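Peer 1: no sequence for this one, just the structure:
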């Protein structure tokens, strides 16, 4: 997810009149975790591709490419 989009979501969470403070806090924690996981997957993906181009097919078969 593009960084700009993540920032838009964070802003919407903070500005929400519907979410409780606890919901806002929990949502922000989850969002940060998902962003970190997404970055980690990108790093792993790229590193495995450096090991072998075969990983392109493996990722494709898994629906990850």
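Peer 2: Structure's in. What do you need? A quick note: this is a predicted structure, and the numbers were derived from the prediction, not measured.
Peer 1: CA atoms for contacts and neighbours, from now on please.
Peer 2: Will do.
Peer 1: all the helices of this structure, residue numbers only.
Peer 2: Using DSSP state H, the helices of the chain run over 3-15, 21-51, 54-61.
Peer 1: specify the residue positioned farthest from the middle of the chain.
Peer 2: Farthest-out residue of the chain from its mean C-alpha position, per CA atoms, centre = their mean: residue 17, at 25.0 Å.
Peer 1: hold the first one in mind and look at this next one:
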């Protein structure tokens, strides 16, 4: 149950973060296309939240 909550919470949080940062990144790239790399790094950091949730779930499953 804890592993499922870890993945669900992290995935929902990552989805919200990617939605906001992705929209902002597209807005910035429409005006300054040279900032593509920086924008993708920010979106990647937001996606990292889901990966952290997966790691926590694996650790929780390993303890049982």
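Peer 2: Nice, thanks for sending it over. Treat the numbers as computed from the prediction; the structure is a model and nothing was measured.
Peer 1: please report the distance of the residue farthest from the centre of the first structure from residue 3 of the first structure.
Peer 2: Going from residue 17 of the first structure to residue 3 of the first structure by CA to CA, to the nearest Å gives 24 Å.
Peer 1: ok, now residue 39 of the first structure?
Peer 2: If you go by CA to CA, the gap between residue 39 of the first structure and residue 3 of the first structure works out to 11 Å.
Peer 1: between these two, who's got more neighbours?
Peer 2: Legend: neighbour count by other CA atoms under 10 Å for residue 39 of the first structure and residue 3, higher for residue 39 (13 against 9).
Peer 1: the second structure: which residue goes with that one?
Peer 2: Structural alignment (TM-score structural alignment) places residue 39 of the first structure against residue 50 in the second structure.
Peer 1: mind listing what its match touches?
Peer 2: With contacts defined as CA atoms under 8 Å, 6 or more residues apart in numbering, the neighbours of residue 50 of the second structure are 7, 10-11, 13-14.
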